[in-house]
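# After the sequence you'll find the predicted model.
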Amino acid sequence: MNEWLTTFADRWTDIVDSSLQHITLSLIALFWAILIAVPLGILLTRYRKLAGLVMGIVSVLQTIPSLALLGFLIPVFGIGSVPAILAMVAYALLPILRNTYTGILDVDAPLLEAGRGMGMTRSQQLRMVELPLARPMIFAGIRTATVMTIGVATLASFIGAGGLGDLILRGISMVDTGVILAGAIPAAVLAILFDLLLAWVDRMVTPKGLRIRKEVN
């Protein structure tokens, strides 16, 4: 235990630098995944015949091993952060896309009928009825994608993109458990912290009445 603490103390600056790289890679990937998956999920609720095909394609991306996907991207994009971010985006798409699609479809039909009765257009219904009601489901998908992305980001070091995976690889090559933990523990902590942060944001943006009802249930 003392050896591990000594390793953490000696490599503190490396851990901080690698953590910042890890966070940057993860946030960029999440930004693009949300930007792609949420509008696509909304679009699929309007063209449901395409939903099965698109969901199937995105699901296939999830079945490709992370290292293999990185290997496929290297000949096209080279090494560095670009192929790493593309791979993370590919893995983050499914939970956000599926939850956006399901959340909007689960909106009660009578509420949509009431909106139409009030003269709302489709875009107004989406903005004022469907998205607010589907938001908890969409947030749940984003939380799942966040944890997955932070985990996949540890593999970015295999193609020179940096992050906490550098410390893990260094520890493996040195057969040093302390160095491995110096990369693995901060990665796990980051995943937990980001999940808790998103849960807090979700709670804060939930109207007070719905929040109280959810806590009572």
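Okay, I see it.
# For the rest of this, base every contact and every neighbour count on C-alpha atoms.
OK.
# Can you show me the helices along this protein?
Counting by DSSP state H, one finds helices in the chain at the ranges 2-10, 12-46, 51-63, 66-77, 81-105, 109-117, 122-125, 131-152, 165-174, 177-205, 208-216.
# what's the angle from the last one to helix 177-205?
To tie it back to what came earlier, the one meant is helix 208-216. Calculated by axes from the mean of the first three to the mean of the last three C-alpha atoms, to 10 degrees, helix 208-216 forms an angle of 130 degrees with helix 177-205.
# Check the fifth one too.
With the same axes, to 10 degrees as the basis, helix 81-105 and helix 177-205 are set at 40 degrees to each other.
# next one: the longest one
Helix 12-46 runs at 40 degrees relative to helix 177-205, counting by the same axes, to 10 degrees.
# Tell me which of the helices of the chain is the most buried.
Greatest average neighbour count among the helices of the chain goes to helix 81-105 (a mean of 24), per mean count of other C-alpha atoms under 10 Å.
# TSV please, covering the helices of the chain and showing distance to I159.
Converted to TSV, these look like this (distance: least, C-alpha to C-alpha, whole Å):
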stretch	distance to I159
helix 2-10	25
helix 12-46	13
helix 51-63	19
helix 66-77	8
helix 81-105	7
helix 109-117	48
helix 122-125	43
helix 131-152	13
helix 165-174	10
helix 177-205	17
helix 208-216	44
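# Please report the distance of G71 from G151.
In this view, G71 and G151 are 18 Å apart by C-alpha to C-alpha, to the nearest Å.
# same check, this time on L20
According to C-alpha to C-alpha, L20 and G151 sit 15 Å apart.
# swap in P132?
29 Å.
# ditto for I15
Distance from I15 to G151, counting by C-alpha to C-alpha: 16 Å.
# can you check E215 too?
Distance from E215 to G151, by C-alpha to C-alpha: 30 Å.
# Contact partners for Y91?
The contact partners of Y91, by C-alpha atoms under 8 Å, 6 or more residues apart in numbering, come to L61, Q62, A145, M148, T149.
# you'd agree I96 is up against I142?
Yes - counting by C-alpha atoms under 8 Å, I96 does reach I142; the two are 5.5 Å apart.
# Next up, a structure to set beside the first:
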Amino acid sequence: MTTTVDKGFTTESGSRRAERARLLVQPAVVVVVVAAVVAWALLRDNDAIEAQNLNAARLLEATWQHLLITVAVAVIVVGVAVPLGAVLTRSWARPVAPVFLTIANIGQAAPALGVIVLFFLWTQWDGFWVAVLPIAFYSLLPVLRNTIVGINSVDPALIDAGRGIGMSGRAVLFRIELPLAVPLILAGLRTSLVLAVGTATLAFFVNGGGLGELIDTGYKLNRVPVLVTGAILAVGLALLIDWLGAVMERVFGPRGLA
């Protein structure tokens, strides 16, 4: 029995150490790789087309546009999915919860490019918001589903205890149910953000900017350095967003679940 307990403790400790090591190593590796690729792109002997796309100002502009799209998507997803998910866990709204989950599932099941192009054709707009809104719809499901599952997974005894000390239904939701659902909500948000970063490379189809412009230019004009640099920056941004989501899960999750 002693051996079994020792093994369990060692496994748990090793798992925690591995997670901490990953949180330290992942951003460092990403920064080193991205810095090396950007330095290579800027310092190599570029032709006129490559020089037009591979300069510090252009790379910063494309990365900033990509980051803005991701942040805007995150704000919309959290602002819509968390309140909607909380409402759909109330007893009077539960019968319609499958309808909203089905709509969100359709948004994610459909090809991302198709969602963006259909929204463009429907509105006849282009630019930043024509990229952000369809991407937000595409990224909605993980946060909505995890909010519902997280709240529904709260121990009913805790809810009864809250009501027993005189809490209103709203107080129980905000002081007991939502705080305990935070780990699942953050896990869903982490997934949504990674989806948003990847899908944002398609924003250039509707003049939304982002790193997709570099990738498209490099592909169409057969400029491999431009293509590689845009792709590495997009991958690096996705990995950093994933790392940030992992950090948020550790920082904002209940201490007892860490």
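Received it, and whenever you're ready, just let me know what you need. Computed from a predicted model, the values in this text were never measured in an experiment.
# Redo the contacts of Y91 of structure 1 as a markdown table? Include distance to Y91 of structure 1.
Shown next, in a markdown table, are the contacts of Y91 of structure 1 (distance: C-alpha to C-alpha, whole Å):
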| residue | distance to Y91 of structure 1 |
| --- | --- |
| L61 | 7 |
| Q62 | 6 |
| A145 | 8 |
| M148 | 7 |
| T149 | 7 |
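# Looking at those residues, which one is closest to V89 of structure 1?
For the contacts of Y91 of structure 1, the closest approach to V89 of structure 1 (C-alpha to C-alpha) belongs to T149, at 7.8 Å.
# what does that closest one align to in structure 2?
Aligned counterpart of T149 of structure 1 in structure 2: A196 (TM-score structural alignment).
# wait, what's in contact with its match?
T70, V73, I135, A136, S139.
# Now do it against L133 of structure 2, distance only.
Using C-alpha to C-alpha, A196 of structure 2 is found at 11 Å from L133 of structure 2.
# shared neighbours of these two, anything?
V73.
# Share the number of residues neighbouring V96 of structure 2, please.
By other C-alpha atoms under 10 Å, 11 other residues sit near V96 of structure 2.
# Show me what it lines up with in structure 1.
Aligned against structure 1 by TM-score structural alignment, V96 of structure 2 finds its counterpart in L50.
# didn't its match look like it was pressed against L44?
Yes - here L50 of structure 1 reaches L44: they are 6.6 Å apart, a contact under C-alpha under 8 Å.
# what do those two both touch?
Counting by C-alpha under 8 Å, 6+ apart, L50 of structure 1 and L44 have no contacts in common.
# circling back: look up the residues that both of I96 and I142 of structure 1 are in contact with.
Common neighbours of I96 of structure 1 and I142 (criterion: C-alpha under 8 Å, 6+ apart): I34.
# Report the contact partners of whichever residue in structure 2 pairs up with L181 of structure 1.
Aligned by TM-score structural alignment, L181 of structure 1 pairs with V228 of structure 2. Neighbour list for V228 of structure 2: I215, G218 [criterion: C-alpha under 8 Å, 6+ apart].
# State the distance from the nearest residue to R98 of structure 1 once chain neighbours are set aside to L30 of structure 1.
Distances taken as C-alpha to C-alpha, 6 or more residues apart in numbering place G41 nearest to R98 of structure 1, at 6.9 Å, with adjacent residues excluded. Separation of G41 of structure 1 from L30 of structure 1 (C-alpha to C-alpha): 16 Å.
# Same question for Q21 of structure 1.
Distance, Q21 of structure 1 to L30 of structure 1, by C-alpha to C-alpha: 14 Å.
# again, but for W200 of structure 1
Applying C-alpha to C-alpha, the value for W200 of structure 1 to L30 of structure 1 is 18 Å.
# swap in D14 of structure 1?
Using C-alpha to C-alpha, D14 of structure 1 is found at 24 Å from L30 of structure 1.
# And T13 of structure 1, by the same measure?
Note on T13 of structure 1: its distance to L30 of structure 1, by C-alpha to C-alpha, is 26 Å.
# Over to I104 of structure 1?
Per C-alpha to C-alpha, I104 of structure 1 is found 21 Å from L30 of structure 1.
# Name all residues that make contact with A33 of structure 1.
The contact partners of A33 of structure 1, taken as C-alpha under 8 Å, 6+ apart, are V89, A90, A92, L93, I96.
# Quick one: map the first one onto structure 2.
For V89 of structure 1, the equivalent position in structure 2 is taken to be A136, counting by TM-score structural alignment.
# who touches its match in this structure?
Each residue near A136 of structure 2 by C-alpha under 8 Å, 6+ apart is listed here: V73, A74, I76, V77, A196.
# tell me which of these is nearest to V251 of structure 2?
Using C-alpha to C-alpha, A74 comes nearest to V251 of structure 2 of the contacts of A136 of structure 2, at 18.3 Å.
# OK, contacts around the residue nearest the centre of structure 2?
By C-alpha atoms, centre = their mean, structure 2 has its centre lying nearest to L193, at 1.0 Å. If a contact means C-alpha under 8 Å, 6+ apart, then L193 of structure 2 has T70, V73, A74, S139, A238, I241, D242 as its contacts.
# next one: A161 of structure 1
I79, G80, S81, A84.
# Let me have these in a markdown table, adding distance to M120 of structure 1 as columns.
As requested, the contacts of A161 of structure 1 are exported to a markdown table (distance: C-alpha to C-alpha, whole Å):
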| residue | distance to M120 of structure 1 |
| --- | --- |
| I79 | 49 |
| G80 | 48 |
| S81 | 44 |
| A84 | 43 |
